[in-house]
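okay, sequence plus prediction incoming.
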Amino acid sequence: MSDSLSPWHHAALFARSAHAARTAVVARLRAAGCVFAEDEARLLVATADTPDTLDSMVRRRVAGLPLEHVLGWAEFCGLRIAVAPGVFVPRRRTEFLARQATALTPPGAVVVDLCCGSGAVGAALASAVSGVELHAVDFDPAAVRCARENVAAAGGRVYEGDLYGPLPETLRGRVDVLTAITPYVPSGEVGLLPREARMHESRLALDGGCDGLDVLRRVAGEAPHWLAPQGRLLVETSEHQAPQAVDILTRHGLTAHTATCHELHATVVIGGNDAGRTPTGA
């Protein structure tokens, strides 16, 4: 009788080993105060390729590094979006903006994603709509590197710089859909954010100035010059900021309304270039 283990026995031993690893990781994560310890343990065990790698990942998570930074990716609209330490992690609520933008994006549309962070919104749009011409911008070099990786499959171009500054002039008056996850936390409230955000994400991606709407004002001010006739601007904001955000877009010549998803606690303000304003000098 052979001493070698059958494939069934190998599978059983592997399953027991994986279960033991998950149990140990769950215990460590719970002790550190992780609320979703079981879910996190499942992802960590599935991602690590060796016991040493798993131990290193768990130690970093226990030390407070966001789970997505430990894994190296975040799930967004069914996609794996690469994220790196220091880069803003795409939020689940932002999937609502991505869905709203997708519904407004025709095949072959010109799309610009400002304050793109990891490029999650642009990647989701390009994945859902065929033939999109995608351009994305962020001020943070680390975010730009992630965004380039995430939109490469769609042939997207990512620029490093301040809002519209690095965009090609040839895009003026041609943008069908303009998305912007501008920072909208008031400066005085940044200190109230969860520790993971405060300690491990760029403040530039969080701090929206005195009332949280400084960057939105700049985006809205230039938007009519970049949007095509009937083009749309979509920005994420908080529910209580939405009326003021609508007013800002309206004062810059855009029609504006609010869309809300209570399940995701998400609010999006949508502005339209319905007057068909064209760029100055065009």
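Structure's in. What do you need?

contacts and neighbour counts: CA atoms only from here.
Fine.

once you drop chain neighbours, what's closest to residue 214?
residue 208 (5.6 Å; C-alpha to C-alpha, 6 or more residues apart in numbering).

and for residue 70?
The shortest distance from residue 70 to any residue other than its chain neighbours is 6.0 Å, reached at residue 57 (C-alpha to C-alpha, 6+ apart).

try this one next to it:
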Amino acid sequence: MNYREDESTVWGSVVRKLRAAGCVFAEDEARLLIASSRDAAELAERVDRRAAGFPLEHIIGWAEFCGLRIELEPGVFVPRPRTEFLVRQAAALIQPGDVVVDLCCGSGALSAALAASKGQIELHAVDIDPAAARCARRNIHLDKGYVYEGDLFRPLPPQLYNRVNVIVANAPYVPTDAIKRMPTEARIHEARIALDGGTDGLDIHRRIAAEAPLWLVPGGCLLIETGERQAPLAVELFAQSGLLVSWVRSEELDANVVIGIRSL
């Protein structure tokens, strides 16, 4: 950057302002804001927005996920590190040539990570939010998969019935009453449709679990990220749909994934 001030002076000033605003990782955020700003005026505007509670990822236009740079628009759900656990669980089950469906794909982070790690798969990603679908189309390159705007399975091609090997979903699972207790940057600046899972946080999970067996091949898998409190009920939902169920957890990432397998 071509600032008149010494770079260390600029960095120190940004760090102090971010710390005063309560940013826990002020030093790291300062580096990203400085590196992504074209001049001092843009940096000052971005620092002010961050101090006001805007998500860093919306300000700089991207988030890091599984080593990839995922492009974002304002309002689009920011991929969390915990969802990398879902990626690892799905990647362990996917074989070359498999048909993979990513429901509630958001920015397409999960799909992009699976495409990068698994290579030749037939990938279909869906989100109901137009802004999220736009981001997903930028993050999932045309040669890597298809992106659809719509409600869960509805926009998928009917020829995928009984052909899908793996369905992954980071569907909304925050109970409606709990949204008001979320951090401001998520509660205010991310689309509510990407957060609100209904009264118990499992409204979307119910719909996915009920319809997934129609799309899965025998032996195909459904993997859904959920909260630790919701996981036992999600296990029941999967079982009610005739799936063979397991629940895996990462203490390090505070992540929970429920896995259902369509019986042979």
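Yes, it's here. Quantities reported herein were computed from a predicted structural model and do not represent experimental measurements.

related to what we said a few turns ago, the second structure: which residue goes with the residue nearest to residue 214 of the first structure?
Aligned counterpart of residue 208 of the first structure in the second structure: residue 197 (TM-score structural alignment).

I'd say that match and residue 172 touch.
Yes - applying C-alpha atoms under 8 Å as the test, residue 197 of the second structure and residue 172 come out as touching, 4.9 Å apart.

from residue 216 of the second structure, how far out is the equivalent of residue 78 of the first structure over in the second structure?
Under the alignment (TM-score structural alignment), residue 78 of the first structure pairs with residue 67 of the second structure. Distance, residue 67 of the second structure to residue 216 of the second structure, using C-alpha to C-alpha, to the nearest Å: 29 Å.

repeat for residue 95 of the second structure
When C-alpha to C-alpha is the yardstick, residue 95 of the second structure and residue 216 of the second structure sit 15 Å from each other.

residue 129 of the second structure too?
24 Å.

any idea what residue 188 of the first structure aligns with in the second structure?
Checking TM-score structural alignment: residue 188 of the first structure goes with residue 177.

part of a helix, is that match?
Yes - under DSSP: H, G, I helix; E, B strand; the rest coil, residue 177 of the second structure falls within a helix.

what's near enough to touch it?
Contact analysis of residue 177 of the second structure by C-alpha atoms under 8 Å, 6 or more residues apart in numbering lists residue 199.

the one 3 residues further on too?
With contact taken as C-alpha under 8 Å, 6+ apart, residue 180 of the second structure is in contact with residue 187.

could you look up the SS state of it?
Going by three-state DSSP: residue 180 of the second structure is helix.

show me where the first structure has its strands.
When assigned using DSSP state E, the strands of the first structure occupy the ranges 73-76, 79-82, 110-114, 133-138, 157-160, 175-180, 227-237, 255-261, 266-272.

pretty sure the residue nearest to residue 214 of the first structure contacts residue 189?
No - assessed by C-alpha under 8 Å, residue 208 of the first structure is found out of contact with residue 189, at 9.9 Å.

those two: which is more packed in?
Legend: neighbour count by other C-alpha atoms under 10 Å for residue 208 of the first structure and residue 189, higher for residue 208 (22 against 15).

any idea how far that one is from residue 227 of the first structure?
23 Å.

before we move on, back to that, so which of residue 67 and residue 216 of the second structure has more stuff around it?
Counting neighbours by other C-alpha under 10 Å for residue 67 of the second structure and for residue 216 shows that residue 216 has the greater number, 25 against 9.

tell me the residue in the first structure aligned with the more buried one.
Aligning on TM-score structural alignment places residue 216 of the second structure opposite residue 227 in the first structure.

contacting residues for that match?
Contacts of residue 227 of the first structure by C-alpha under 8 Å, 6+ apart are 172-178, 233, 273, 278.

would you mind finding the match for the residue nearest to residue 70 of the first structure in the second structure?
So residue 57 of the first structure corresponds to residue 46, using TM-score structural alignment.

now do residue 255 of the first structure
By TM-score structural alignment, residue 255 of the first structure lines up with residue 244.

how close does that match sit to residue 172 of the second structure?
According to C-alpha to C-alpha, residue 244 of the second structure and residue 172 of the second structure sit 23 Å apart.

next one: residue 62 of the second structure
Taking C-alpha to C-alpha, one finds residue 62 of the second structure at 21 Å from residue 172 of the second structure.

with neighbour numbers in mind, choose between the two.
Each of residue 62 of the second structure and residue 172 has its neighbours counted (other C-alpha under 10 Å); residue 172 has more, 21 against 18.

thought the more buried one was touching residue 191?
No - in this structure residue 172 of the second structure lies outside contact range of residue 191 using C-alpha under 8 Å: 10.7 Å.

can you pull out the helices in the second structure?
For the second structure, the helices defined by DSSP state H cover 7-20, 26-36, 40-51, 56-60, 83-91, 109-118, 130-139, 184-189, 203-215, 231-240.

can I get those helices in CSV including mean neighbour count and distance to residue 124 of the second structure?
Output for the helices of the second structure, formatted as CSV (neighbours: other C-alpha atoms under 10 Å; distance: least, C-alpha to C-alpha, whole Å):
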stretch, mean neighbour count, distance to residue 124 of the second structure
helix 7-20, 15, 39
helix 26-36, 17, 32
helix 40-51, 17, 34
helix 56-60, 20, 25
helix 83-91, 20, 14
helix 109-118, 22, 8
helix 130-139, 21, 11
helix 184-189, 16, 27
helix 203-215, 19, 12
helix 231-240, 18, 22
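
for residue 99 of the second structure, find the nearest of those helices.
Residue 99 of the second structure lies closest to helix 203-215 among the helices of the second structure, at 10.4 Å (C-alpha to C-alpha).

mean distance, the closest one to its aligned residues in the first structure?
On superposition with the first structure, the average gap between helix 203-215 of the second structure and its aligned counterparts reaches 0.4 Å (mean C-alpha distance after the TM-score superposition for the first structure).

quick one: residues contacting the residue lying closest to residue 200 of the second structure once chain neighbours are set aside.
Once flanking residues are discounted, residue 200 of the second structure sits nearest to residue 175: 5.0 Å by C-alpha to C-alpha, 6+ apart. Listed by C-alpha under 8 Å, 6+ apart, the contact set of residue 175 of the second structure reads 196-202.

tell me the buried residues within the residues you listed.
Buried by 16 or more other C-alpha atoms under 10 Å: 196-198, 200-202, out of the contacts of residue 175 of the second structure.

re earlier: overlap in contacts of residue 197 and residue 172 of the second structure?
Counting by C-alpha under 8 Å, 6+ apart, the residues touching both residue 197 of the second structure and residue 172 are residue 204.

all good on my end, thank you.
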